[in-house]
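In: below: sequence and its predicted model.
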Amino acid sequence: MRKLFILAGITTLGFAAQAQNIRNNPGSNHGNDFEQLGTILPTPNSYRTASGAAGPDYWQQRADYRIKCALDEKATRLTGTETITYYNNSPDPLTYLWLQLDENQHSASKNSGYQVASSASKLSLGELEKMDRAQTDDSHGVNIISITGADGKALPYTVNKTMMRIDLPVTLKPRQQLVFTIKWNYKISDRQKYNGRGGYEYFPEDGNMLFTMAQWYPRLCVYSDFQGWQNHQFAGSGEFALTFGNFQVEITVPADHVVGSTGECQNYASVLNSTRLARWQKAQTSKEPVEIVTLAEAKQAEQQKASGTKTWIFKADNVRDFAWTSSRKFVWDAMPVTVEKKKVMCMSFYGKEAYGLYRRFSTKAVAHTIKSYSQFTIPYPYPVAQSIEASNGMEYPMICFNYGRTEKDGTYTEATKNGMIGVIIHEVGHNFFPMIVNSDERQWTWMDEGLNTFTQYLTEELWDNKFPSRRGPAWAITDYMKLPKNQLEPIMTNSENIIQFGPNAYSKPATGLNILRETIMGRELFDYAFKEYARRWAFKHPTPADLFRTLEDASGEDLDWFWRGWFYGIDPCDIALDSVKGYVLGDGKKVMLPEPKTEKKKLDKPAVPEFDDISKIRNRNDKSIEFLTDKDTSLQDFYWKYDRGLVPYDSTFTYDYTDPAAAPLDDSTSKKFAGRYLYELSFTNKGGLVMPVIIEWTYEDGSKETEKIPAQIWRKDEKHFDKVFLKNKAVASVQLDPLRETADIDVSNNSWPAVEVKSRFEVYKSKQAVRGQSQGMNPMQK
């Protein structure tokens, strides 16, 4: 069979404009980077104030759903009826409503119609099949059977690709509500073939399916004070803007299926046998995960398929969406965690393929995430949090789909383990951003992905001090920041226009927030302001301006220069130490540096972060922090020991030092400052992004001192400055940004005297760890 190779990256084309970085003095070397954002941000009003808080007239819509649906496993079809009560809390009369039909993106004829550039020489088999499907009616997409009002009369509607407009016979006035019913069905897509968030996965080894039901019902669009209807087409990358409401959902599935869902189940006594119900009761107070459905039972169900159906009933209040999963393959375990005296049931559902990883780690990772995010934002408000192993990663209220399967012999690579833990933390964390702090993902992907990735980083750091977090440390973003500018766009860019989606929407905003926390504001000021943002905008619809203004308002820091550079610009940080002129005061002798010498420094193995960043150091030194893998020894698996040298490994590199030099001063000055030293340092902003300048001085006696110059040093000249320092001891060397806090893309110009820097290939090679399934040697198996 002829093989087609997968294209490394595909650009999704869109048409929404990006936010502009207006510069008031573009022809000058100053007066730009530190200008206030001014008219770049929307004008404050009674809905959204200048402080970043919701105003006295703030409003938002509400939509309640009562849904009955039935899963036909054999035909892979879902049929449903939903009754929606829509509350018009706006001051505006509405003559129509917009709903999302996201399942239409799987259709060959009803999708958004947006296309991507492609090359025949780099075409993948999946792309070829997609082109073939586009030429025929593949029967996918939502079929609307009827839409009726409360009086039973039909309501006219228009389907425009992935959107549907319902025309109202009578204007829906402010403070009024409307009740209407939609009947629909659709063919469920093969998620492995269509690459969608929802669908089914077929397991040929045992002939069973695993269903992940997401974006599965017609959903109200957001109508807001800042843009009216959010009715952008669903093109795949930009996710969702949704309205809060209450849900009651009845799900009819094959009788031997196990169902996990948004919300709390209302009829476990009816759908669980007495043995499983007793285990569920035991799990309510257990300190370890309890298997409600055991591995043996799941394997038996795979082979002995039962007949008939069962209906599971779930209820969820004040959520923006609803998702569920169903399969006879599931093992199900659960345990509680307490958040501010409130019990949250943490649960995992997974097949035998993931048992070796999920049974040990998943539910405990869920519990850890809920506790950690509650510490940094607001207390988790919902009664349930769940992780479903479904060979993908996607989030919904109280439930998320993740990956992490073992080899057939039960072993796994460290990349698989760390990827699984990372994706569980990330997807469970999405409960806070954007499920609770409900930003518009389709317009500003970074407001949920970036904020969530940042809090994920904080949570990973509290899981294990050696966890190889890829997104958060400043040093890890530099390869992206140094790309050619035609491959970059500002963070403040519409989701469909982003080329480097992961770095732009996830890594760069997460790194920026971590730089604010660790380097610019400090943890105390930042943590207070970040919690205030979460508190102010929980269960509301924030915009970027609300975040920017709140962080400044609650901290007392003017951060407009940072938003301007990091969020509205694409310039990287590259601060060069051009020269050091040293003078000894008093005796007239030159200060000399020692000759270059080589010193070997031992490196950790690849899965451990190559750089011990400032967050890890401070967390280690904070006696109030206890890492979960230290406290719970059951989490100390093979790789925990491997990372700590309990299983041997070896790696080294070398670097050079050079003696400092200085020139004499005149005699009169020497008498006044006898025995002291002047050092004049010259700096150039080669990258364009203004940042603090952090200097580590190493003295001839071996002692060290670190000084931080705030970013405002660049105010009068954003390209260059010189600064003189008075020291009581002779300096042996100078190092800029020793802990790599500023995302400087070129560390070769950060030292005096110059030291050898690892090649780009070595740096790239040491940062290969990725989330998810890995390829390569499996030391555990070996």
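Out: It's in. Remember, predicted model here, so these are calculated numbers, not experimental data.

In: switch to C-alpha atoms for all contacts and neighbour counts from now on
Out: Noted.

In: tell me, how many residues neighbour residue 521?
Out: 18 (other C-alpha atoms under 10 Å).

In: identify the residues contacting residue 542.
Out: Counting by C-alpha atoms under 8 Å, 6 or more residues apart in numbering, residue 542 touches 437-440.

In: likewise for residue 17?
Out: Each residue near residue 17 by C-alpha under 8 Å, 6+ apart is listed here: 493-494.

In: now do the buried residues in the helix or strand hosting residue 600.
Out: Per DSSP states H and E: residue 600 is located in strand 593-602. Judged by neighbour count using 16 or more other C-alpha atoms under 10 Å, the buried positions of strand 593-602 are residue 593.

In: which other helices and strands contact it?
Out: With contacts taken as 3 or more C-alpha pairs under 8 Å, 6 or more residues apart in numbering; DSSP states H and E, strand 593-602 sits against strand 652-659.

In: kindly reformat the contacts of residue 542 as CSV containing neighbour count, distance to residue 653 and secondary structure.
Out: Converted to CSV, those look like this (neighbours: other C-alpha atoms under 10 Å; distance: C-alpha to C-alpha, whole Å; DSSP: H, G, I helix; E, B strand; the rest coil):
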residue, neighbour count, distance to residue 653, secondary structure
437, 24, 45, strand
438, 26, 47, coil
439, 26, 45, coil
440, 23, 46, coil
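
In: ok, and here's another one to check against it:
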Amino acid sequence: MRLKLLMVAASGLALLASAAQAQVSVGAADQSKGEYEDAFRQFEGEDWPTPNVYRAATGQPGPAYWQQKVDYVIDVRLDEAGRSLTGSQRVTYHNNSPHELTYLWLLLDQNGFKRNSMDRVTSTSNDEGTFGMFDVVQVLAAQDWEGGFSNLAVTDARGRPLPFLVNDALMRIDLPAPLKPGQSVTFNMGYTLAIGDGDLTGGRSGYECFRASDGQSDCIFQLAQWFPRLAAFSDYEGWHQLPYLGSEFPLEFGDYDVSITVPADHVVAASGVLRNDNVLTAEQRRRMAAARTAADPVYIVNPAEAAAAELGSVDGTRTWTFRAENVRDFAWASSRKFVWDAMGVPNGDPDMPVVMAMSFYPGEARPLWDQVSTRAVAHALEVYGEATFPYPYPTAQSVNGPVGGMEYPMITFNGARPIRAADGTPQRVDDVKYALAGVIIHEIGHIWFPMVVNSDERQWVWMDEGINTFVEFQASKLWDADFDASGEPRGGIIRHMLSENQQPLMTNAQSLTNYGYEGYVKPGVALTVLRETVMGRELFDRAFAEYGRRWKFKRATPYDFFRTMEEVSGMDLDWFWRGWFYSTDHVDISLDDVVVATMAQPNAGGGQQQQGPAAPPAPEPPSVTVLADRAEGRVPLVERIPALDAPSDQGSAEFPVTDEQRRVWAASKNGQFDDLIARARAYDGKLYRLTFSNVGGVVMPIIVQFTYSDGTTETVKIPAEIWRTNNRTVTWQHATTKTVTSVMVDPMQQTADADVANNAWPRAAAAAE
């Protein structure tokens, strides 16, 4: 998922610190101390896992490699008015491991939206003494709406109840009999799920509503991580049970048959292939057939038809049925507002010779999305397929809505939309073009990493985001040589690598404080340096593509990547991994002196040399990536298709942006936050920020008892994960309309706290000696 670039840039500017190195000790990241430090010390046999029958020393899957398989048959119904869905599913779990299993673990990521979830309760705040209006807005939104799964039920294949346990965002199902190696088990589940307002709750799913001129509200629903999903079970970890703290997910591959029931006038985009195309009109089916061989995107639902659907009123529901094979997840989106365009993209896989690139977006996203989205999908398919392996699925989709950027098999959610003035006139068109193309390329790229080359982002974020940022950089420069994309070894990454606010890339992903740099930018830059400067394209490209082919539809670890790159290229790269991935050191090559021997001795008499005018700053050298691309005859897409860079603020000739559309757009968001903002302005309570220090060094849950002026008390238990990004000091906030008169930590003395004298606020006076 793409972080907001402004947030990344701002964090980079905040890191303009001294050039002092940050020495971080994280196991294998340690280096020898003293005057001698062996930068070429080998990882094999010391820090990396020992090769075995599952994972070979060459970086390949071993002869006994295995992974689990999970198949789903799901029926889900969207309640548009109630902003919720109801689902039932039949799950078949195939135990391909050599282990006997007596229980199964599932992920309930949506439980992160429960009020007392670990993700919410351990969310930290800044330590300033004041709070802003939107601090209150967020607190009030959390108080007004609670998400998460409810009405969970589990039965075996015969309908008999199975016992289960829910632990925050994890669920354990106890099996009636041990599941032996080679066996399968089938069970059924039922559940309901509240859908949150994406603008208020954030996250990877939600709804976004637009108010039309008649006062009605039409919405876009984007559903992700919306059903109970089997957790990963691997040869190196067993069950993957890291808690859900907002990060992404390790899952198993399988086949999905999903039936989605929505209002009859909705259009649905989903992972997989539509099986019942009778939900489309005859004309829409004709357009889809034409799009398969078209040179340019073809409207399946054109803007006029989408606008008419918003004005109409259709009763009843319609069920869309999708089939997705060999995928590790399933996501979907639904709205009556969707314009839908598509085009076929030639693919290098003879089993998948054409991929349907498709985009779904509301009128508010036009005309930019018409021009850029499906072209960006097609461009990503071309570049990533060349860098690794041909795209393995029949569709690749880009959907506009409340989610800023997120990927799932065959479908991505992308939030970039034209920026408009109050009268609806598009602003900063070129900036938004780059933002839209960039986020689509990035998210489509994630279908390779980690949706096909599987990895665990909760452990190693760089395997997902960093590798993808690297390939995205190549694709961005082949879209437009002037594309300002992460991946260039200059600018903000240098400032970051000089700062003290760093952690090695091999740090547990959930403990990273600079997720944007350590997860995305630094590993992306590292691989660009490795390709363009250290290894050269010929060696790098062969090894990188081999890594992709080896671990296609399998679960890779960092050591599989490191070993493959070394074995295929014939280069010892341990020094590179140690410097870029296991330490917080930076690069600094110094030119300290230049001596020129000369016969003459100008100014020998000691006179002062005359100073000339200051030299103009040296121009920034061209990107070596762009130079190499041009040397290979690779022409950026905007030079091949000039229309991509043409002005797009007036719509198309066929569907111009009308004054009425501008007026409706300008009014569409009015009042979206009026209620919460009004309440925030009128809020007469307090937002208490509590700062805790870990003096002893052992992290523990924090048990806090508040006493209020009315004599009542409230006790809150904060899980130990609040210390995950800073194990010395944290700041936490507590909103209440009451007045706090005192606070006590560990009031029942149940954590073995050695010094209770520093547990109270206000601090008790010291006893007289």
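Out: That came through fine. Keep in mind the model is a prediction, meaning the values are calculated, not measured.

In: which of the contacts of residue 542 of structure 1 are also in contact in structure 2?
Out: With both residues aligned by TM-score structural alignment, their matches' C-alpha atoms under 8 Å, the contacts of the contacts of residue 542 of structure 1 that structure 2 also has are 437-439.

In: need those residues in TSV (columns: distance to residue 253 of structure 1).
Out: As requested, those are exported to TSV (distance: C-alpha to C-alpha, whole Å):
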residue	distance to residue 253 of structure 1
437	32
438	31
439	33
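
In: nearest to residue 130 of structure 1, of these?
Out: Closest approach to residue 130 of structure 1 among these (C-alpha to C-alpha): residue 439, at 31.5 Å.

In: could you pull up the residues touching the residue nearest the centre of structure 1?
Out: Centroid-nearest residue in structure 1, with C-alpha atoms, centre = their mean: residue 453, separated by 3.0 Å. By C-alpha under 8 Å, 6+ apart, the contact set of residue 453 of structure 1 is 426, 471-472, 506-507, 510.

In: closest to residue 162 of structure 1 among those residues?
Out: Of all these, residue 162 of structure 1 sits closest to residue 506, with 25.7 Å by C-alpha to C-alpha.

In: now check structure 2 for the residue matching that closest one.
Out: When structure 2 is aligned by TM-score structural alignment, residue 506 of structure 1 is paired with residue 520.

In: please name the nearest non-neighbouring residue to its match.
Out: Excluding the flanking residues, the one nearest residue 520 of structure 2 by C-alpha to C-alpha, 6 or more residues apart in numbering is residue 466, at 4.4 Å.

In: buried residues in stretch 587-601 of structure 2?
Out: Under the neighbour-count criterion of 16+ other C-alpha under 10 Å, stretch 587-601 of structure 2 has nothing buried.

In: who does the lengthiest helix in structure 2 touch, helix- and strand-wise?
Out: Under DSSP state H, the helix in structure 2 containing the largest number of residues is helix 368-387. Counting contacts by 3+ C-alpha pairs under 8 Å, 6+ apart, helix 368-387 of structure 2 packs against strand 339-349, strand 352-361, strand 395-400, helix 429-445, helix 467-479, helix 537-550.

In: what range does it cover in structure 1?
Out: The aligned range for helix 368-387 of structure 2 in structure 1 is 357-376, by TM-score structural alignment.

In: after superposition, how close is the matching stretch to structure 2?
Out: Comparison of stretch 357-376 of structure 1 with structure 2 after fitting gives an average deviation of 0.4 Å (mean C-alpha distance after the TM-score superposition for structure 1).

In: and that stretch, which residues are buried?
Out: 357-359, 361-376.

In: for residue 647 of structure 2, find the nearest of the helices and strands packed on helix 368-387 of structure 2.
Out: Nearest of those (C-alpha to C-alpha): helix 429-445, 7.8 Å.
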